[in-house]
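In: sequence first, predicted model second:
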Amino acid sequence: MSQQYTIADYLFDRVAEAGASEIFGVPGDFNLTFLDNVLASDKLRWVGNTNELNAGYAADGYARERGFAAMVTTFGVGELSAINATAGSFAEYAPVLHIVGAPSTALQDAKRRIHHSLGDGVFNHFIKMVEPVTVARAQLTPENAASEIDRVIRLILKKHRPGYLLLSPDVARQPIYPPTTKLIDSQEDITSQAALADFKQALTEFLPNKTTTLMADLMVHRLGLQSQLKALIADTDIPYTTLSWGKTLLDENSERWAGTYAGVASRPIVKDAVENCECLIKVGVQYTDTTTAGFSQDIDEEYSSRLAL
């Protein structure tokens, strides 16, 4: 086994495999050591930012376009500066991995009062703070690094929401074997085929001779399902609409485009197509106050079919 391949190399190889070719962030004394691994990588390019909040927003936009992003900050003050962007990524389903450079394990074990901490010798305050706005978190050790890196990144890709890894410089330098599996190897199709068959049968029996409208929204884009949605539209002749967050998802020049639905703020033709149809097919729709004019939608959920994404 080559002693040159380290936990930091493993981490950044997985970042590249997940779909990133750039990493955003701000250097700090607890991440400088493993930032050298980014600079040495032939798969990744370092993009420095003026502050951590900017790095978080840059990663958020990148994730929306590329399907995955990563940023690096230092412990405490650095990561707290980025948490507002991380919360936005969580709310908007942007898959961003936040890698935080932590004090050495020796300093943590000794409970030293050091800079960038709360000065109490406790080093898990900040990983607790990000729990509500991340789908997975881990403090990496030489023993758990490979499994935890893979677990966190896989959950980010599956849930399309942020994750968090805490990495000390001494852990980052530890040797490890390169990965021999792919991140996608554990991505299972968890949809029950029996449930899918029953749904198709029920829809086939219900739809004939019913006035039907299709409504799509933001989650189609966040989960990268635009081509599947367009194929569904192409296979039917029913009218379709989106909420305001779903703008640009569908062809708005088609004769089948009803318009943007916004509850009581909708144009009459759109309101009629959505609220008075006999079957409303919803794809990636999540009602919010801003997209429904204060939850003013008048939709009988008994006559709607939601395609779970």
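Out: Noted; the coordinates are in hand. Residues are numbered from 1 along each chain as shown.
In: for the rest of this, base every contact and every neighbour count on C-alpha atoms.
Out: Will do.
In: for Lys282, helix, strand, or coil?
Out: What DSSP: H, G, I helix; E, B strand; the rest coil gives for Lys282 is strand.
In: and for Arg151?
Out: Assigned state for Arg151: helix (three-state reduction, three-state DSSP).
In: tell me how far it lies from Pro268.
Out: Distance, Arg151 to Pro268, by CA to CA, to the nearest Å: 48 Å.
In: repeat for Val100
Out: Val100 sits 51 Å away from Pro268, going by CA to CA.
In: before we move on, what about Ala63?
Out: Taking CA to CA, one finds Ala63 at 37 Å from Pro268.
In: neighbour count for the two, which is higher?
Out: Per other CA atoms under 10 Å, whichever of Ala63 and Pro268 has more neighbours is Ala63, with 25 against 12.
In: all strands of this structure, in order?
Out: 22-25, 45-48, 69-74, 96-101, 136-139, 163-167, 212-216, 240-242, 257-260, 279-283, 304-307 (DSSP state E).
In: let's have the ones you listed in CSV, adding distance to Ala85.
Out: Formatted as CSV, the strands of the chain follow (distance: least, CA to CA, whole Å):
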stretch, distance to Ala85
strand 22-25, 12
strand 45-48, 16
strand 69-74, 11
strand 96-101, 10
strand 136-139, 16
strand 163-167, 13
strand 212-216, 26
strand 240-242, 26
strand 257-260, 28
strand 279-283, 27
strand 304-307, 29
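In: ok, second structure coming up, stack it against the first:
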Amino acid sequence: MATVAHHIRSYYDPADREQLEKETGQIPIDEEEQWNTAPTFSAARRAPPPSFVPARLQYDEWGSAVSLTHEPKKEATTKNNWFIKKALQSEPSSKPSSPAPSLADLLARDPPPLPTEERFVPPVWLAIGPSNKGFNLLQKGGWNEGEGLGAHAISRDILPDVIDLTQPDSEPEDDFESFHRSSSLARLAPASSATKEPDPHSQKSLLTPIPTILKSDRLGIGLKAKTEGPYKQSKKRVTHNQAALASHIRTSEELRRKRAEVGRGRRGFAKVRKREENERKHMLAYLNE
């Protein structure tokens, strides 16, 4: 087996050590010297002093600088946007602003009754109002607001206005009024004779809604609560969330406070109506001062 032998001979001279370290990159870099010789950041980034620029606009022209506003570029009319552009051009540039009606405007539009006229009785709508369809159907059938329903309920007949178109225009208006009054009395005579006086012990209709009771527990209604599930959990029949429960408690407290203050039934409504009449009188007296 043949072998190869290598002989390494070094001609190292200690005087050439610094030159060899520079050639091989073994000289350590002095960071402190580099920090001292590097330029400072503040001197390199210092901004020049600002220069004075004279104003071009006068003080009176400061608010009328129309040239500074950039007008939007008009979009070209194409087959895709011509319809919406026509619609936008047809509507008015500025809508007329209607001022909020004041109390004097409301009183001038609907003035209160005079002392010689019949007193104003505000309507009491407990659940539904004239916007309801059933409310309008009941009114067309002869029912008035504040009356009960049923055969025992006393209702006021609404007399429709009768206009005689066969009467010539040459006749005076007094004859027409007397004719209209006599015809209405003739129609009311048999109807009033047919009606009977209501029995004081007869049934009275309910004019106010029955108050509902909100159950806050999880028990059912009855002697024994119904359960469900394998663990016999009580079935909650009256389901309400926390917000509805808080609103119900708040409404009940307000109703209880109002009932203790004004009473209940017709006397309570009469007391509230009288208080509102006094407030309106005081307001009118204050406005007339």
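Out: Right, received. Where do you want to start? These numbers come from a predicted model, not from an experiment.
In: can you calculate the TM-score here?
Out: The TM-score (TM-score structural alignment, normalised by the length of the second structure) is 0.17; 83 aligned residues with a CA RMSD of 6.4 Å.
In: so which of the strands of the first structure gets nearest Ala194 of the first structure?
Out: strand 304-307 (15.4 Å; CA to CA).
In: residues in contact with that closest one?
Out: With contacts defined as CA atoms under 8 Å, 6 or more residues apart in numbering, strand 304-307 of the first structure is touched by Cys279, Leu280, Ile281, Lys282, Val283, Gly284.
In: make it 7 Å
Out: Here strand 304-307 of the first structure makes contact (CA atoms under 7 Å, 6 or more residues apart in numbering) with Cys279, Leu280, Ile281, Lys282, Val283.
In: TSV please, covering these and showing distance to Thr74 of the first structure and neighbour count.
Out: Shown next, in TSV, are the contacts of strand 304-307 of the first structure (distance: CA to CA, whole Å; neighbours: other CA atoms under 10 Å):
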residue	distance to Thr74 of the first structure	neighbour count
Cys279	52	22
Leu280	48	24
Ile281	46	18
Lys282	42	20
Val283	40	21
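In: which of these lies closest to Ala172 of the first structure?
Out: Among the contacts of strand 304-307 of the first structure, Val283 lies closest to Ala172 of the first structure (CA to CA), at 42.5 Å.
In: what sits against that closest one?
Out: Contacts of Val283 of the first structure by CA under 7 Å, 6+ apart are Met215, Ala216, Asp217, Arg306, Leu307.
In: try 6 Å this time
Out: By CA atoms under 6 Å, 6 or more residues apart in numbering, the residues touching Val283 of the first structure are Ala216, Leu307.
In: run a quick neighbour tally on Arg14 of the first structure.
Out: Neighbours of Arg14 of the first structure (other CA under 10 Å): 21.
In: can you map out the helices along the first structure?
Out: Along the first structure, the segments classed as helices by DSSP state H run 7-18, 32-40, 52-66, 77-91, 105-109, 125-129, 145-159, 169-172, 193-206, 218-222, 226-234, 268-275.
In: which one of those helices lies nearest to Gly25 of the first structure?
Out: Comparing those by their distance to Gly25 of the first structure (CA to CA), the top pick is helix 52-66, with 5.0 Å.
In: can I get the helices of the first structure in CSV with distance to Thr260 of the first structure?
Out: Shown next, in CSV, are those (distance: least, CA to CA, whole Å):
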stretch, distance to Thr260 of the first structure
helix 7-18, 34
helix 32-40, 44
helix 52-66, 22
helix 77-91, 22
helix 105-109, 54
helix 125-129, 38
helix 145-159, 27
helix 169-172, 50
helix 193-206, 25
helix 218-222, 13
helix 226-234, 16
helix 268-275, 7
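In: count the neighbours of His282 of the second structure for me.
Out: Around His282 of the second structure there are 12 other residues, counting by other CA under 10 Å.
In: name the element it belongs to?
Out: For His282 of the second structure, the element it lies in under DSSP states H and E is helix 265-288.
In: which positions in that helix come out as buried?
Out: Gly268, Arg273, Glu277 (16 or more other CA atoms under 10 Å).
In: so how far is Glu254 of the second structure from Ser247 of the second structure?
Out: Where Glu254 of the second structure is concerned, Ser247 of the second structure sits at a distance of 11 Å (CA to CA).
In: for Arg187 of the second structure, that is, sorry about that
Out: Counting by CA to CA, the gap from Arg187 of the second structure to Glu254 of the second structure is 48 Å.
In: do the same with Thr24 of the second structure
Out: According to CA to CA, Thr24 of the second structure and Glu254 of the second structure sit 96 Å apart.
In: who has more neighbours, these two?
Out: Shown here are Thr24 of the second structure and Glu254; by other CA under 10 Å, Glu254 has more neighbours (12 against 8).
In: got the buried residues for the helix or strand in which the more buried one is found?
Out: For Glu254 of the second structure, the host element (DSSP H and E) is helix 242-262. By neighbour count on 16+ other CA under 10 Å, the buried set for helix 242-262 of the second structure is empty.
In: relative to helix 265-288, how tilted is that helix?
Out: 80 degrees (axes from the mean of the first three to the mean of the last three CA atoms, to 10 degrees).
In: list the contacts of helix 242-262 of the second structure.
Out: Contacts for helix 242-262 of the second structure (CA under 6 Å, 6+ apart): Gly268.
In: do that again at 7 Å, thanks
Out: Under the contact criterion CA under 7 Å, 6+ apart, helix 242-262 of the second structure has outside partners Gly268, Lys271, Val272.
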